[in-house]
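Colleague: Okay, predicted coordinates and the sequence, questions at the end:
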Amino acid sequence: MIEVAKRLQEVEEYYFSKKLREVALLKAQGKPIINLGIGSPDLEPPIKASMKLQDCLLDEKAHQYQSYQGLPEFREEISNFYKRHYNVDLSSQTEVLPLMGSKEGIMHISMAFLNKGDKVLVPNPGYPTYASVAKLLEAKPLYYDLKESRNWLPDFRALERMNLERVKIMWINYPHMPTGRNADNKFYDKVIAFGKRHDILIVNDNPYSFVLNKKPISILRYKNAKEVCLELNSLSKTFNMAGWRVGTLVGNYDFVSAVLRVKSNMDSGMFYGIQKGAIEALKCSDIWFQSLNSVYQKRQKLIWELAKKLKCTYYRNATGLFVWAKLPTQYKSEEFTDMVLKEYSIFITPGTVFGSNGEGYVRFSLCADVEVIKEAIARI
C-alpha cells in the first residue's frame, strides 16, 4: 500500500475547497444558493490590462519560457507603484520579485527561512494558509491573539512573555483579513522593533490596502523595516485580477534573493502576456480606485443591512473586501452559518475558519452584485 507523506496528517483540505463542493451539490439539487462566503472579485479588470493580454497572444516572445524574476519592465512598474502610492523606494533590480499570486509567496518564504522544528507566529484570527504551510514544512505555528477588545491588534507584552526560541517568522496582515481593521503608525514601529530584538522576519501580507481604505500603507515605509521585513502584495483584489495569479514580494536584496532560490526551482516564469497586462493595471490612475470603492461602498451598506436582519453587529469603519460581524450571543459560528445556508440558501463564512478567536463571528463577502445582496436581504 502506498502511503501519503506524514506531513499531510498535520493539515486538512482548505475549508473553502470542501465547503464549495457542498455548495455546488446544493446548487445541482436546485437550491438557489447565494454565495457571500468567498472573496473572489466579480468586477472586471482594467480594460487596458485585458486588451494588452489579448494583444500579447500574437507576440513572438509570448510563448517562450520567461525570466524567473519577471520582465524588467514589470519589476520597474511595481517599483513605480510602490513609490507613487506608498512613498516607498525600491530597487526594481534587487528588491522586487513578481509572484504567481501572493499565496505562493507564503510557501516560498517559508521554504526559504524555516527548518524542521522552527516556529512561526501566526495571527488568531488570520489567514489559515500561514499555519498550514508551516505544518507542511514540519514547523510549528505559534498562535498570537487578536481580539476585538484590542482592536484586533497584537498585545506586544503578551508576545514578549511567549517562548520565542526558534521563532523565525511572524505573519502580520493589515488591513486585516477577516476583521477589516487597520493598524496605526505605532503598531508598525512596535512590530519592526520586536522583529529586530528577537531576530524574527516580519512578513506583512498586504493585498487589501486599496479596498475601502483611504490611506494605503506599506510596512516598508517605516524606519529600519528593510532590516527585518518583507511584504507580499497582490493585484487580485486591487485590480479584480484574482484568476490571473499576479502578486509580488518586496524587501531587501538578501531576503528576496533567498526566496528566489526557492522559486526558481518551483516554476519556469510567469506568462508574458499576464506580466504585460499587469503593467497596464499598475499604471491606473486614482480614478480606478475611486470607481472600485464606490461599488464596494454600495455593497457594504447593503451587507450591513443584511447583517442587521440576522441580528448581527459590525464595525462601520472596517476596510477590505469583507464585513466581519458579531453574532447574537446564543449562537456558535458554524452552527449559525449552517442554519443560514439551510434556511435561506445563503452561504457565509464562520469566523472559526480563521482561528479560535473567530468564534462568535461570521464574515460576509462584498463580491456579489447589489441585486444579489438585495435578494439575500429579502429572503431574511
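Modeller: Right, received. Where do you want to start?
Colleague: switch to C-alpha atoms for all contacts and neighbour counts from now on
Modeller: Fine.
Colleague: need the strands for the stretch 51-200 of the chain, in chain order.
Modeller: 96-99, 119-124, 140-145, 167-172 (DSSP state E, counting those that start in this stretch).
Colleague: so which of those is the most packed in?
Modeller: strand 96-99 (a mean of 26; mean count of other C-alpha atoms under 10 Å).
Colleague: any idea how far that one is from the chain center?
Modeller: Relative to its parent chain, strand 96-99 has a centroid offset of 16 Å by C-alpha atoms, centre = their mean, to the nearest Å.
Colleague: Output the contacting helices and strands for it.
Modeller: Here strand 96-99 touches helix 72-86, strand 247-251, helix 253-263, going by 3 or more C-alpha pairs under 8 Å, 6 or more residues apart in numbering; DSSP states H and E.
Colleague: try this one side by side with the last:
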Amino acid sequence: MVDSLKSKRLSGVGEYYFSKKLKQIEELNKAGHQVLNLGIGSPDLKPPQSVQDALIAGLEESNANQYQSYKGIPELREAFASWYQTYFDLSLNPDQEVLPLIGSKEGIMHISMSLLNERDKVLVPNPGYPTYGAASKIAGAEVIHYTLNENNNYLPDFDELELLENVKLMWVNYPHMPTGTDGSEELFQRLVNFSRKKGIIIVNDNPYGFILTNEQNSLLKHRHESDLVLELNSLSKSHNMAGWRVGLISGNPDLIQTILTFKSNMDSGQFKPIMRAAIAALNEPKSWYDQINSEYRKRREKVLEIVDLIDCKITNKQVGMFVWTKISTKHQQAELFADHLLEEYKIFVPPGSVFGSEGGQYIRFSLCSDMPVWNEVINRIKEKK
C-alpha cells in the first residue's frame, strides 16, 4: 500500500547505504558484539574552543531565536569571503557570490532542484559521492557516469567527455572522495575551459581541502564572473562541525540567485548562534589546521599498518580524511571482503562499490576514530592470524 503512494521521483533512489549499515551495526552491538566503525566520515575531534564560546555568546543576543535571512547574516557571508581570500587566494563578492547553507549536502539537492529539468543530462563521477546521482535522479535528470580510475590517477578523461553532447551539469569533487586524489590549478583551469567550450555548469564539491593537503585549490580561482561554475564547501571536516550543518555555495551570481529562489522555499534561515560560531571557526589561524592534521597523520599511519595486515595496498598518493585501499587479487569482491571484515573482526569498512562500479576492488577507511580504536583493530586482526 505504502509503495503505491511513493512519489515517482524516488524511483531508482534507495535508502542511503550508510543509513542501512548503521542499523545492522546497531543490531550486532545489541547482540553483544563491539563493532568498530571505521567507515563514516564524521569527525570525532572537537571544534575550536572559539566556536563553542561564540555559540554560547550568541544565545544571549536579543534576536537569537528569531527567523534569520535566507542568505545568512552579512557577517557570515563576509567571513566566508575572507576565508576564501586568505586560503584560496580568490576574491568573492559576499552579497552576490556567497550563499550559506544548512550543510553542503543540502546544497547538492538545492543545485539539482534549482537547475535541472526532467531528462537533463548530468555527469556524475564513478566512483564518487552517491548523493550526486541520487539528487540528480530526484530532480528527474538522466545520470551519466564518467569513469575515474587509478590508471588516470582518478582524473576526468577529457577526450571521452568531449564526445558527449547536451550535458547540462557536471559534478566534480576535488580533493576527491573516496580516492583521495587532490585537485590542482591545472585541473581546475581545464574544467573551467571545458565549461566554457561546452556550456556546461560545473560544480566542485570541496569539503576536504584542508585535510592532509599541501595547499588549497578551488575551481573558482581562475573563473570569470559569467562562467557557469559553482563550488560547495563546508565546515564539517575542516573544523570538526559535521553536526552543526554549516556550508556554502559560491560562484556564478546568477546561478546563486536561482538557487536562493529554491532555498527560500525550503527553509526559514539558520539559527543565528550557529552562524556566530561559524564566523569564529572561519577566523581560526592556520595553526588550527596544522593541529588537526597532526592527529590525522598519526591515524593514517595506523591505517597503513592495518592495510598491510589484511593483505591490501594503497595505489595512489592520497589526501583527505579517507584511505582508499585496493583489495588483493586473492580476495573476493569489495562487498564480500567488507562482510568478511565485519564477521571475522567485527570492524566495519565500506566496500568501494558503494561509490560506484569502479570501486568493486576497493574498500575505504575513514580517519575519524581515535588512536585506541586503531590499536584495538590491529590487535583483533593479529589475534586471528
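Modeller: Now that the structure is in, tell me what you want to look at. Keep in mind the model is a prediction, meaning the values are calculated, not measured.
Colleague: ok, back up a step: export the helices and strands packed on strand 96-99 of the first structure to TSV and append columns for mean neighbour count and distance to F113 of the first structure.
Modeller: Compiled in TSV, these are given as follows (neighbours: other C-alpha atoms under 10 Å; distance: least, C-alpha to C-alpha, whole Å):
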stretch	mean neighbour count	distance to F113 of the first structure
helix 72-86	18	23
strand 247-251	24	15
helix 253-263	18	8
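Colleague: Please say which position in the second structure S40 of the first structure maps to.
Modeller: Using TM-score structural alignment, the partner of S40 of the first structure in the second structure is S42.
Colleague: Taking the centroid of the second structure, which residue is nearest it?
Modeller: P207 (5.3 Å; C-alpha atoms, centre = their mean).
Colleague: In terms of helices and strands, where is that residue?
Modeller: Counting by DSSP states H and E, no helix or strand carries P207 of the second structure.
Colleague: Quick one: residues contacting it.
Modeller: Neighbouring residues of P207 of the second structure by C-alpha atoms under 8 Å, 6 or more residues apart in numbering: P175, L232, N233, S234, L235, S236, K237, S238.
Colleague: again, only this time at 6 Å
Modeller: Residues in contact with P207 of the second structure (C-alpha atoms under 6 Å, 6 or more residues apart in numbering) are N233, S234.
Colleague: first vs last residue of stretch 319-328 of the first structure, how far apart are they?
Modeller: With C-alpha to C-alpha, to the nearest Å applied, stretch 319-328 of the first structure spans 23 Å between its terminal residues.
Colleague: And it, what's buried?
Modeller: For stretch 319-328 of the first structure, a neighbour-count test (16 or more other C-alpha atoms under 10 Å) marks T319, G320, L321, F322, V323, W324, A325, K326, L327 as buried.
Colleague: same thing with stretch 104-116 of the first structure?
Modeller: Buried residues in stretch 104-116 of the first structure (16+ other C-alpha under 10 Å): E104, G105, I106, M107, H108, I109, S110, M111, A112, L114.
Colleague: tell me which of those residues is nearest to L26 of the first structure?
Modeller: Nearest to L26 of the first structure out of these is E104 (C-alpha to C-alpha; 30.9 Å).
Colleague: looking at the alignment, what does that closest one pair up with in the second structure?
Modeller: By TM-score structural alignment, E104 of the first structure lines up with E106 in the second structure.
Colleague: The longest helix along the second structure to helix 74-88, inter-axis angle?
Modeller: In the second structure, assigned by DSSP state H, the helix with the most residues is helix 286-309. Orientation check (axes from the mean of the first three to the mean of the last three C-alpha atoms, to 10 degrees): helix 286-309 of the second structure against helix 74-88 gives 60 degrees.
Colleague: for helix 286-309 of the second structure, the distance to its chain's centre please.
Modeller: Centroid displacement of helix 286-309 of the second structure relative to its chain, using C-alpha atoms, centre = their mean, is 19 Å.
Colleague: Likewise for stretch 276-286 of the first structure?
Modeller: Per C-alpha atoms, centre = their mean, the centroid offset for stretch 276-286 of the first structure relative to its chain is 20 Å.
Colleague: buried sites along that stretch?
Modeller: In stretch 276-286 of the first structure, the ones that count as buried by 16+ other C-alpha under 10 Å are K276, G277, A278, I279, E280, A281, L282, K283.
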